[in-house]
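# have a look at this prediction, sequence included:
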Amino acid sequence: MDSTLLTDNWQQVCQQVVQASKQAGHEATDNVTLLAVSKTKPAEMVATLAKQGQRDFGENYLQEAIEKIATLKNQPEGEEIVWHYIGSIQRNKTRDIAEHFDWVQTLERDIIAKRLNDQRPDNMAPLNVLIQIDIDDENSKSGCRPEELSELIGTAKSYERLQLRGLMIIPAKDDTDAFARTQQLFESIKQQHPELLAWDTLSMGMSDDMADAIANGSTMVRVGTAIFGARE
């Protein structure tokens, strides 16, 4: 994909986010973050969008992501990249994730939270963390069960190198009210845990359903194909 088409795609998605925000009645359209999912795409494409103003990029594949992060670590002022890890987390991945990323969106177990905390370098800001929720209660899907959420928050909030920011979901395609249920869960946690001062992020919605997600309170949408084209 050439840079002109890539930029056009990105601008179109940005406009869709703005439009969905207005339809949802948000007073400010900048309260929904566009996360550009750049997995399998080269660093050059990321750099092109960073130059246009895109800041947040999501990666699933750790080794591929680390190579991109190294390639793009010296971005010009104003084009700095915020890296989000959105893949599954095994124990042997936690050190690399803790050392390279700004955000993790797929926390689901305390043992992973503890390892990320212990392995986060002291010279880096606390790692922003979203807890992935299995909102559909599907055994085959990653995520913390809703009934297990309070216990996980109770332990993870004490980790000084982590900053709990909110929730992330990947709902089943036929679950029409998953977004609404997740928003209710997000708000209930905010009320139950007023000490979570940075609890402000609800990551839900992708290319096909981001307008519905934004209407139900999403503050971050994860879009890959509509920006970058089909995966390699």
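Yes, it's here.

# could you use CA atoms for every contact and neighbour count after this?
OK.

# break down this structure into its helices, ranges please.
3-23, 43-52, 62-71, 94-100, 110-119, 149-156, 178-192, 210-215, 225-228 (DSSP state H).

# dump these to JSON lines, plus mean neighbour count.
Converted to JSON lines, those look like this (neighbours: other Cα atoms under 10 Å):
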{"stretch": "helix 3-23", "mean neighbour count": "16"}
{"stretch": "helix 43-52", "mean neighbour count": "18"}
{"stretch": "helix 62-71", "mean neighbour count": "16"}
{"stretch": "helix 94-100", "mean neighbour count": "19"}
{"stretch": "helix 110-119", "mean neighbour count": "19"}
{"stretch": "helix 149-156", "mean neighbour count": "16"}
{"stretch": "helix 178-192", "mean neighbour count": "17"}
{"stretch": "helix 210-215", "mean neighbour count": "22"}
{"stretch": "helix 225-228", "mean neighbour count": "19"}
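
# how near is the spatially closest residue to residue 150 that is not a sequence neighbour to residue 74?
Leaving aside its sequence neighbours, residue 150 sits nearest to residue 189 (Cα to Cα, 6 or more residues apart in numbering; 7.8 Å). According to Cα to Cα, to the nearest Å, residue 189 stands 38 Å off from residue 74.

# try residue 28
For residue 28 relative to residue 74 (Cα to Cα), the value is 31 Å.

# one step back: mind putting the helices of the chain in a markdown table, distance to residue 125 included?
Compiled in a markdown table, the helices of the chain are given as follows (distance: least, Cα to Cα, whole Å):
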| stretch | distance to residue 125 |
| --- | --- |
| helix 3-23 | 28 |
| helix 43-52 | 21 |
| helix 62-71 | 17 |
| helix 94-100 | 11 |
| helix 110-119 | 11 |
| helix 149-156 | 16 |
| helix 178-192 | 23 |
| helix 210-215 | 28 |
| helix 225-228 | 29 |
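
# ok, structure two:
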Amino acid sequence: MTPQPTDNYMVTIAERLTSAYARIAQAAKNNHRDEQSISLLAVSKTKPADDVIAAYTHGQRQFGESYVQEAVTKVTALADYTDIIWHFIGPIQSNKSAQVATHFDWVQSVDRTKIAKRLNEQRPADKAPLNVLIQVNISLEEAKSGCHPDELMSLAEFVNQCPNLCLRGVMAIPAKTDDAQLQLQYFEQLSACFDKLKAQYPQVDTLSMGMSNDVEAAIAAGSTMVRIGTDIFGQRN
């Protein structure tokens, strides 16, 4: 049975979603950009299917998940909502790649050829190619996922040659910082990576950067997709 939202969820999440879109619109205006060129990915990880439905009811269609088992349960429960676009945005373990390849429309966290190869081989034949963003470790943190910026073009070439994958752009989660200038610098570096990729691959159109705490800086630097979770669904447990 498909779960249904409660009125409380719907009102709260609807209001927060409206605020998130208004924030994007204002940031776009401040930077002389078309707000329609920036999409919102609602990060629903750790949140129940009811919350996804509440956002869906308010018009949201793109949702991001980071934990494979939880995500697959949610995707399956909401299978009747056929126009939801599911993005996997977390680290991909080899033993979970088949589930990611099967259940998602986009993967934003491809950072090595081994994972790209597995996703390509495991993508079901009856599904469209899996949209891929390459995750770049733009702030060069030792413990963070993402390829080194210098490895981006070779990984992109590999992904582009995979028939069951479609290279769409880049993603990053820069180091948290209260230094607004450094924050902007990271985003501008990723934007330069995106421009370089786009110049070589005409289908590349997505620069995924910016979250609840740094949307404005990301949009100023050219983001085409911001990933917002807490500001829509509330704090995670």
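Alright, I've got the coordinates. No experiment lies behind these values; they were computed from the predicted model shown.

# nearest to residue 87 of the first structure, out of the helices of the first structure?
Nearest to residue 87 of the first structure among the helices of the first structure is helix 62-71 (8.0 Å), distances taken as Cα to Cα.

# so the closest one matches what in the second structure?
Under TM-score structural alignment, helix 62-71 of the first structure corresponds to residues 68-77 of the second structure.

# stretch 197-215 of the first structure too?
Using TM-score structural alignment, stretch 197-215 of the first structure pairs with 202-220 in the second structure.

# give me the most central residue, the first structure.
In the first structure, the centroid-proximal residue (Cα atoms, centre = their mean) is residue 105; its distance is 4.8 Å.

# can you pull the contacts of that one?
Listed by Cα atoms under 8 Å, 6 or more residues apart in numbering, the contact partners of residue 105 of the first structure are 84-86, 129-132, 167-168.

# which ones among those residues map onto strands?
Applying DSSP state E to those, the entries found in strands are 84-85, 129-132, 167-168.

# so what corresponds to residue 40 of the first structure in the second structure?
For residue 40 of the first structure, the residue aligned by TM-score structural alignment is residue 46.

# can you report how many residues neighbour the closest residue to its match other than its chain neighbours?
Excluding the flanking residues, the one nearest residue 46 of the second structure by Cα to Cα, 6+ apart is residue 236, at 6.8 Å. Residues near residue 236 of the second structure, counting by other Cα atoms under 10 Å, number 10.

# and the counterpart of residue 236 of the second structure in the first structure, how far is that from residue 223 of the first structure?
Here residue 236 of the second structure is matched to residue 231 in the first structure, going by TM-score structural alignment. Distance, residue 231 of the first structure to residue 223 of the first structure, by Cα to Cα: 12 Å.

# and what of residue 179 of the first structure?
For residue 179 of the first structure, the distance to residue 223 of the first structure equals 16 Å [Cα to Cα].

# with residue 217 of the first structure instead?
From residue 217 of the first structure to residue 223 of the first structure the distance is 17 Å (Cα to Cα).

# residue 44 of the first structure too?
18 Å.

# ditto for residue 4 of the first structure
18 Å.

# ok, back up a step: mean per-residue distance, the match of helix 62-71 of the first structure versus the first structure.
Following superposition, stretch 68-77 of the second structure is found to deviate from the first structure by 0.7 Å on average (mean Cα distance after the TM-score superposition for the first structure).

# centre of the chain versus that stretch, how much separation?
Relative to the chain's own centre, stretch 68-77 of the second structure is displaced by 17 Å; criterion: Cα atoms, centre = their mean, to the nearest Å.

# do the same with stretch 115-125 of the second structure
The chain centroid and the centroid of stretch 115-125 of the second structure are separated by 19 Å under Cα atoms, centre = their mean.

# where in the first structure does it fall?
The aligned range for stretch 115-125 of the second structure is 112-122, by TM-score structural alignment.

# for stretch 140-155 of the second structure, same thing?
Using TM-score structural alignment, stretch 140-155 of the second structure corresponds to residues 137-152 of the first structure.

# for the aligned residue in the second structure for residue 187 of the first structure, give its distance to residue 125 of the second structure.
Here residue 187 of the first structure is matched to residue 195 in the second structure, going by TM-score structural alignment. According to Cα to Cα, residue 195 of the second structure and residue 125 of the second structure sit 31 Å apart.

# who are the contact partners of the aligned residue in the first structure for residue 96 of the second structure?
Mapped onto the first structure by TM-score structural alignment, residue 96 of the second structure lines up with residue 93. For residue 93 of the first structure, the contacting residues are residue 62, by Cα under 8 Å, 6+ apart.

# cool, residue 121 of the first structure as well?
98-99.

# same thing with the one 4 residues further on?
Contacts were defined as Cα under 8 Å, 6+ apart; by that measure residue 125 of the first structure touches residue 161.

# on that earlier part again, and the residue nearest to residue 46 of the second structure, how far from residue 230 of the second structure?
Distance check for residue 236 of the second structure against residue 230 of the second structure: by Cα to Cα, it reads 7 Å.

# ok, residue 197 of the first structure - how many residues close by?
Neighbours of residue 197 of the first structure using other Cα under 10 Å come to 11.

# what's the answer for residue 39 of the second structure, then?
Around residue 39 of the second structure there are 17 residues (other Cα under 10 Å).

# surely it and residue 224 touch.
Yes: Residue 39 of the second structure sits in contact with residue 224 when judged by Cα atoms under 8 Å, with a separation of 6.1 Å.

# measure residue 231 of the second structure to residue 204 of the second structure for me?
Separation of residue 231 of the second structure from residue 204 of the second structure (Cα to Cα) stands at 28 Å.

# great, nothing more from me.
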